[in-house]
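Visitor: Build me a model from this:
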Amino acid sequence: MDKSPDAFKTISEVAEDIDLPQHVLRFWETRFTQIKPLKRGGGRRYYRPDDIDLLRGIRHFLYGEGYTIKGLQRILKEEGIPFVQAVGRGEIIPSPAPQPPSADNLPEAFATQEPHSSEPVAAFSAGLASTSSVGQGNLFEVAAPVAPVRELSAGRIKLLKAVLEDLKECERVLNRLKLPG
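Guide: Now for the predicted structure:
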C-alpha cells in the first residue's frame, strides 16, 4: 500500500526513495543540524515531507553539484533551509559549483608553465601576481588576479572566500598528515 505524499516516512523508506544508504542519512544528521526527523521510542526516525525535500536538496548539492559538506553548511546558513528544500523539489536550479582548474580552463600562461616551478608566472605583467608558499609547508603555488575587488559581484566574492576557506582547511588537514622525514 502506497503512503500519502504527506505521510511520515521511515529512514528505510526515505533511503530507498532518494537512493542513499541509511547510514549516510544518519551521518548527515551529525553534519547538518537542520535535519531533524521526529524520533520515537527506540530512536526510530520519522521524516516529514519537508525533511525529505531538505535531504533531496542536500543530496543534489553534495552529489550533483560537487559541494563539500562545509560548503553546503555555508549555503544552508546564508540561503536558508527553504532554498535547499526548493532545490530538493526541483523548483530552483542552483548555479553549478566552481570547478577546480584544469589544463582545459587555465589561462594560456599557466597552461604552459612547468609544474612546481618557483619561477614567476609569465602572466605577471598581464596583471596577475604569483605567490609561492613552497618551502613553508604548503604544497601549491597560487596565482591570484590583482583586479580590483569592485569588479567582482558580491556573490562571486562570497564564493571566492568560501573556496579560500575550503583550501585553508585542506592545507591544515594535509599538514596534520605530514610524516616525519
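Visitor: going forward, measure contacts and count neighbours with C-alpha atoms only.
Guide: Fine.
Visitor: Just the buried residues of the helix or strand harbouring residue 174, please?
Guide: If you go by DSSP states H and E, residue 174 is part of helix 154-177. For helix 154-177, the neighbour count (16 or more other C-alpha atoms under 10 Å) marks 162, 171 as buried.
Visitor: That one packs against which elements?
Guide: Other helices and strands packing on helix 154-177, by 3 or more C-alpha pairs under 8 Å, 6 or more residues apart in numbering; DSSP states H and E, are helix 69-79.
Visitor: chain center to the helix it packs on: distance?
Guide: Its chain's average C-alpha position is 8 Å from that of helix 69-79, according to C-alpha atoms, centre = their mean, to the nearest Å.
Visitor: Which stretches in this structure count as strands?
Guide: 9-10, 38-39, 45-47, 128-132, 141-145 (DSSP state E).
Visitor: Could you say which one of those strands comes nearest to residue 175?
Guide: strand 141-145 (15.6 Å; C-alpha to C-alpha).
Visitor: For that closest one, which helices and strands make contact with it?
Guide: Using 3+ C-alpha pairs under 8 Å, 6+ apart, strand 141-145 sits against strand 128-132.
Visitor: in the strand it packs on, what's buried?
Guide: 129-130, 132.
Visitor: Could you do stretch 66-79 as well?
Guide: 66-67, 71-73, 75-76.
Visitor: can you put those residues in JSON lines and add distance to residue 53?
Guide: As requested, those are arranged in JSON lines below (distance: C-alpha to C-alpha, whole Å):
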{"residue": "66", "distance to residue 53": "18"}
{"residue": "67", "distance to residue 53": "18"}
{"residue": "71", "distance to residue 53": "19"}
{"residue": "72", "distance to residue 53": "15"}
{"residue": "73", "distance to residue 53": "16"}
{"residue": "75", "distance to residue 53": "15"}
{"residue": "76", "distance to residue 53": "13"}
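Visitor: List just the nearest of the residues you listed to residue 6.
Guide: Ranked by distance to residue 6 (C-alpha to C-alpha), the buried residues of stretch 66-79 are led by residue 76 at 23.8 Å.
Visitor: Here is a second sequence; please produce its structure as well for comparison:
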Amino acid sequence: MTKITKEPTAFRTISEASEELGVAQHVLRHWEDVFSPVRPMRRAGGRRLYRVQDIELLRGIKRLLHEEGYTTKGVQKILKSDGADHVAAIGRGDVAPSSAGTADANTSELLKELEGLLADVKSARNVISKLV
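Guide: Down below sits the predicted model:
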C-alpha cells in the first residue's frame, strides 16, 4: 500500500498529527483539555482537523514538557504570559525554550532569596529567645 504524502499546509487528522508529533492520540485529546489554546477545527461528527499552526503549538508544548522538563502548570504559565504564538515559535525552533522559562528562573531566584530571609529570621529568633 502506497502512503500518500500531504502538502505541508494541508490539514492533519488526529492520527496523522499523532504520528507526526510522536505522541498518542489520547495525549492530543488530553492536551486540548489542559491547554486552552489547543483548539483544532472540528468537522461534522466531531472529527478533529489540525492546522499547521496547531501542529506547531503542539510541537512546542511537547518540547517544553518532554525535552525541557516543564510541568503542565509551567507550560500553562508560559502560554498565559507569553502566548500561544510564542510556544508555537518554540515548536518551530524559532525561539529557544530557555527564554520561555524566564518566569521559572525568576521564581527560582525569589525562592532562594526567601530561603535566605527565612534563615535570617530564624537566627534572629534564636538570639531574641536567649535574651528573654
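Visitor: sorry, back to before: in JSON lines: the buried residues of strand 128-132 of the first structure, plus distance to residue 5 of the first structure.
Guide: As requested, the buried residues of strand 128-132 of the first structure are arranged in JSON lines below (distance: C-alpha to C-alpha, whole Å):
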{"residue": "129", "distance to residue 5 of the first structure": "55"}
{"residue": "130", "distance to residue 5 of the first structure": "55"}
{"residue": "132", "distance to residue 5 of the first structure": "55"}
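Visitor: Tell me the one among those residues nearest to residue 47 of the first structure.
Guide: residue 132 (49.3 Å).
Visitor: what residue of the second structure takes the place of that closest one?
Guide: By TM-score structural alignment, residue 132 of the first structure lines up with nothing in the second structure.
Visitor: Contacts only, for the most centrally placed residue in the first structure.
Guide: Among the residues of the first structure, the one closest to the centroid is residue 67, at 2.4 Å (C-alpha atoms, centre = their mean). For residue 67 of the first structure, the contact set (C-alpha atoms under 8 Å, 6 or more residues apart in numbering) comprises 61, 97.
Visitor: And it, how close does it get to residue 156 of the first structure?
Guide: For residue 67 of the first structure, the distance to residue 156 of the first structure equals 16 Å [C-alpha to C-alpha, to the nearest Å].
Visitor: My read is that residue 87 of the first structure contacts residue 57, right?
Guide: Yes - in this structure residue 87 of the first structure lies within contact range of residue 57 using C-alpha atoms under 8 Å: 5.1 Å.
Visitor: And the two? Which one has more around it.
Guide: Ranked by neighbour count (other C-alpha atoms under 10 Å), residue 87 of the first structure and residue 57 place residue 57 first, with 25 against 21.
Visitor: Tell me who's in contact with the more buried one.
Guide: 84-89.
Visitor: That one maps to what in the second structure?
Guide: Checking TM-score structural alignment: residue 57 of the first structure goes with residue 60.
Visitor: ok, how many other residues are close to the residue lying closest to its match once chain neighbours are set aside?
Guide: Nearest in space to residue 60 of the second structure, with sequence neighbours left out and distances taken as C-alpha to C-alpha, 6 or more residues apart in numbering, is residue 91 at 3.5 Å. Residues lying near residue 91 of the second structure (other C-alpha under 10 Å) number 23.
Visitor: quick one, what contacts residue 91 of the second structure?
Guide: 56-61, 63.
Visitor: And it, how far from residue 71 of the second structure?
Guide: 17 Å.
Visitor: Share the number of residues neighbouring residue 51 of the second structure, please.
Guide: 19.
Visitor: which position in the first structure aligns with it?
Guide: So residue 51 of the second structure corresponds to residue 48, using TM-score structural alignment.
Visitor: For that match, which non-adjacent residue is spatially closest?
Guide: The nearest residue in space to residue 48 of the first structure (C-alpha to C-alpha, 6+ apart) is residue 8, at 4.9 Å.
Visitor: Which residues are in contact with that neighbour?
Guide: 46-49.
Visitor: conserved subset of those residues in the second structure?
Guide: Counting by both residues aligned by TM-score structural alignment, their matches' C-alpha atoms under 8 Å, the members of the contacts of residue 8 of the first structure that carry over to the second structure are 46-49.
Visitor: how about those residues in TSV, adding distance to residue 33 of the first structure?
Guide: Shown next, in TSV, are these (distance: C-alpha to C-alpha, whole Å):
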residue	distance to residue 33 of the first structure
46	16
47	14
48	16
49	17
